[in-house]
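> Sequence and predicted structure, then a few things I'm wondering about:
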Amino acid sequence: MTSLPLQSAASRPLMPVLAALSLAHLLNDLVQSMIPALYPLFKENYQLDFVQIGLITLAFQVTSSLLQPLLGFLTDRRPWAYAMVAGMCATLAGLLMLSFADSYGVVLFAAGLIGLGSAVFHPEATRMARHAAAGRQGLAQGVFQVGGHMGYSIGPLLAAAVVMPRGQESLSWFSGVVLVAMLVMGWLGARYTALRRDQKASRDHVEEVARHGLPRSRIVLAMAVLIVLLISKNGYTAAFTSYYTFYLITRFGVEIQLSQVMLFIYLVVGAVGVIVGGMIGDRIGRDRVIWLSILGSLPFALMLPHADLFWTGVLSIAVSFIMSSAFSAILIYAIDLVPHRIGLVGGLFYGLAFGLGGVAAAAIGLLADQIGIIQVFKICAWLPALGLLAFLLPKSRQQGR
C-alpha cells in the first residue's frame, strides 16, 4: 500500500500537525541529548575511558539505526499512527533505568532502550510531516526538525542545571517530559487517522509518484552519494555532540558548566539553520543546499582547531548554522527519488544518521585515547571536504513558485 499525500482544502501546510510534530520531536530529542551531556558525570561515576564513553553513544544510536529502516518498511505497508506512543514507553523505561543504574552494563542497556524509542518515532513522524506539507516539503521538514534541534539544544542545558548538581538519580524527574510527549503523540495519532480517513474518501486524492524520470542506476548512485555525504556530516557532528565539552575543557581549561553552555549554543544555532535551509531548498533546489551546507562549512571547520576560546565559539556557530541544513535537504532529496517509500527512506536515513554518529563517536573516542582530543578535532575538520561529491547528484527541480 502506497502512501497518499494529505493536504488541506486550501492546499496549505497543516501547521497544527507540523507544530505538534515539532513539539514531539523536541521532547523526544531532549531526552536523548541528555545522555551525551552527562558523559563527564558517567565518566566519573563509573571510571570510564573514552572508548567506553563512545560505546554509550554506540548503544543508543546503533539500536535506533538497525531498527528504523525495518520499522519504516513495515509502516509503509501498514501505517500505525500510534506507534510513536508505544516507542515512548521504551524511552520512559530507559530513562528510569539510567537514573538508577548501578553498573556500566545497565547504562548501556538503558541507552539502548532510549534508542529504541527513537527508532519507532522517526519513520512515522517523517511520514506525517511529508503528508502535512502540501508541497512545501522544505518548510515542513524544517518545522519538524527544528523541534529536534531545539530538544538537543535544551537537553545539555537542563543536564548542566539539574542533573550535574544533584546527581544521576535526578534524571528520573524528566519522566514527566516523556509523559507529555506521549500525550502529544496520542493527539497526532488521532488527527492523522482522521486525515487519512477523510483523504481516502475524497475523489481528488492521487498517489504520490516520482517525477524525476531517472533510471534505476542513477537512483542507486544518488542514494550512495547521499549516504557518503551523511558520513561526512555525521562524522563531524559526532565530534561536537560527544566530545566538544572535552575539547573545550582540555584545550582551554574551562569549567564543565561553561563547556555545556557552549555546546547548547552550537546546538541551538543548528535549530535555526535547519529551518532556514529547508525554506531555501524549496526555492533553489535540494542539491544546491546539500553542497553549500556541507562543503561551505569546510573553511570554518579547518580554522576552528587553531582558534582561541572566543573564536572557537564563533567558528562553531558558523559551522553549526551552515551544516545543519544538510540533513533535511538530503532526506527530502532521497524521498523525492522514491516517494512511495517514505517510511523506509525516512527510517533508513534517520537510522543511518544515528548509526553513523554512533560508529563515529566510538571511533573518535578510540582515536582520542591514542592521540588526544585536540588532534582528533584537527583531523575531523577535513570531513566536510567530502561535500565535493554532491556535484554527482542529479539536479533537482526548483521548488519555488
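The structure has been received and is ready for your questions.

> can we go C-alpha only for contacts and neighbour counts from here?
Noted.

> Report the buried residues of the longest helix along the chain.
Ordering each helix of the chain by length in residues (DSSP state H) puts helix 216-252 first. Within helix 216-252, the residues scored as buried using 16 or more other C-alpha atoms under 10 Å are 219, 222-223, 225-248.

> Repeat that for stretch 247-267.
247-248, 256-257, 259-267.

> Out of those, which comes closest to Ala83?
Leu267 (27.7 Å; C-alpha to C-alpha).

> and the closest one, what does it touch?
149-150, 152-153, 320 (C-alpha atoms under 8 Å, 6 or more residues apart in numbering).

> before we move on, which element is the closest residue to Tyr82 other than its chain neighbours in?
Once flanking residues are discounted, Tyr82 sits nearest to Gly189: 5.1 Å by C-alpha to C-alpha, 6 or more residues apart in numbering. For Gly189, the enclosing helix or strand under DSSP states H and E is helix 175-201.

> That helix packs against which elements?
helix 15-37, helix 83-99 (3 or more C-alpha pairs under 8 Å, 6 or more residues apart in numbering; DSSP states H and E).

> between the longest one and helix 175-201, how many degrees?
When you say that, I think you mean helix 15-37. Angle, helix 15-37 to helix 175-201, by axes from the mean of the first three to the mean of the last three C-alpha atoms, to 10 degrees: 140 degrees.

> Put this next to the previous one:
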Amino acid sequence: MTVLVAGHAVDDLYQGAVPAVVPFLVAERSYSYLAAAGITVAATLLSSVVQPLFGVLTDRRPMPWLVPVGMMVAGVGIGLCGLSDSYVVTWLAIALSGLGVAAYHPEAARLARRVARDGHVGMSWFALGGNAGFALGPVLVTPVLAIGGLSASPLLMIPALIGGFLTLAALRGVRGVDAVVARSGRDDWRQFGRLTVVVIARSMVTFGLGTFLAIWVSQRVGGFIAGSVALVVLFGVGALGTLLGGVLAERWGRIRVVRTSYVLGIPAVAGIALVPGPAVYVFVALTALTLYVPFSLHTTLGQDYLPNRLGTASGVTLGLAVSVGGLASPAIGAFASAVSLQWALLALLVLPLVAWVAARGLAEPVRCAL
C-alpha cells in the first residue's frame, strides 16, 4: 500500500504539472490564450475519455503492468513537452502524458482496494496520494523550468521513471496479482449512474474553486500571497479531509457521510463568496472538508455498485467524472466575465446541492470481497 500511495502521488503529480507548464509555454513561445487552453484540453479531455476504456479492458483481463507503465508514460509525456517548438508536437506530448494517467488509475485502484483488504481507511490513503501529487506538480515544475527553461523539461521524467521501476518491483511480490478475482453480486447501473452525477457535480465545484479562488481571495483580502494562502488551505485541509472520510465511513457508513458532506457544502461555498475579509479562510477550510471527505468513498461505492466491473467503476469515478470538472471551468470563467466573479462563485453552491439531491437516492451496497 505504501508503494501504491507513493505511486499515485507520482502519477497525479503529472496532472498537476500541466497547469504549471502552461505559463512557461506562453512566456517562451508566445502562445495565445486559446493555444494555452488547448494544451490543458490535451491532457484533460484525452485522459477523461480514455480512462473508462482502460477500465473496461482491465475488467476483461487484469493488467497490473499498466500501473508502472502508465506512470512512466505520464512522466515521459511531460518530459518531452518542452523539446520542440512545434505546437502540434507539444500538444501530442501533453496528450501522451494524459494517456499514461488514464492507463494508471483503473488498475491501480483495483489493486489498492485489494491490498487495503476492502478497508475504507486504506483507500483513503490511496486517494490522499493522488491529491498530494496533484498539489506537488507545480512545486516540481516551477523551479526546474524557471532555472533551465523548457529545454530542461526532460528532468521532469525522473520521478516517474524511479516510481515506475519501484512499483514494478513491488508488484512482483504480490501473489496472484494477475489472477482474476472471483466476485459475487449484480451490477447496479442505476445506483452507479446516480453516483456519477454526484462525482461530476463535486468535480465541477472543485475545479471551479481551484481555478478562481486565488483570484477572488486576492481581491477580497488583498495581495497575491493572500490568494496563494487560500489555495494552500483548500488543498491542505482537503488532504486531511480525504483521510477523515475513510475514518468516518468506518463508523457512520459511506452514504451518510457523503450526504452530510454535500449538504454542509452548500453554506460553505456560499460563505466563500459572501464573507468579507480574512474570515473567508474559515469557509475555504469548511468547503475543503465537505468536498474531500467523500472523495475516496466515491471510488469504493462505485466498485461495490459494479462488483463485476471494478476497472470500469474506477475509471469513471477517478477519470471521466473527475476530469469533466476541468472542462466546465471555461464556462464558469465566461459567466464571471459576463456578470462578476462573486456571482460565479456564488453560483457554484448549486453543485453541492445537485450532489446532495443525487446522493439522497443512493443506497449502501453490499461490499464485494476482493
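Alright, I've got the coordinates. Given the structure is predicted, the values throughout are model-derived calculations rather than measurements.

> Tell me how many other residues crowd the counterpart of the residue nearest to Tyr82 of structure 1 in structure 2.
Taking TM-score structural alignment, the alignment pairs Gly189 of structure 1 with Leu171 from structure 2. Residue neighbour count, defined by other C-alpha atoms under 10 Å, stands at 20 for Leu171 of structure 2.

> hang on, Leu171 of structure 2 packs against Gly164?
No: using C-alpha atoms under 8 Å, Leu171 of structure 2 is not in contact with Gly164; the gap is 10.5 Å.

> mind checking the SS state of Tyr31 of structure 2?
Look at Tyr31 of structure 2: counting by DSSP: H, G, I helix; E, B strand; the rest coil, its state is coil.

> How about the contacts made by it?
So Tyr31 of structure 2 contacts Leu25 (C-alpha under 8 Å, 6+ apart).

> and the gap between it and Val18 of structure 2?
Separation of Tyr31 of structure 2 from Val18 of structure 2 (C-alpha to C-alpha, to the nearest Å): 15 Å.

> Could you do Ile94 of structure 2 as well?
From Ile94 of structure 2 to Val18 of structure 2 the distance is 8 Å (C-alpha to C-alpha).

> How about Leu145 of structure 2?
12 Å.

> Which position in structure 2 pairs with Val62 of structure 1?
Val62 of structure 1 maps onto Leu45 in structure 2, by TM-score structural alignment.

> Count residues in the vicinity of Gly319 of structure 2, would you?
Gly319 of structure 2 has 24 nearby residues by other C-alpha under 10 Å.

> now Ala201 of structure 1
By other C-alpha under 10 Å, neighbour count at Ala201 of structure 1 equals 10.

> So which elements touch the strand or helix carrying Phe24 of structure 2?
Following DSSP H and E, one finds Phe24 of structure 2 within helix 2-29. Packed against helix 2-29 of structure 2 by the contact rule (3+ C-alpha pairs under 8 Å, 6+ apart) you find helix 33-60, helix 66-80, helix 87-115, helix 120-148, helix 158-171.

> which of those sits most buried?
Most buried of the helices and strands packed on helix 2-29 of structure 2, by mean neighbour count (mean count of other C-alpha atoms under 10 Å): helix 66-80, with a mean of 27.

> Once aligned, what mean separation remains between that one and structure 1?
For helix 66-80 of structure 2, the mean distance from the matching residues in structure 1 following superposition reads 2.1 Å, by mean C-alpha distance after the TM-score superposition for structure 1.

> what stretch of structure 2 does stretch 229-241 of structure 1 fall on?
The aligned range for stretch 229-241 of structure 1 is 198-210, by TM-score structural alignment.
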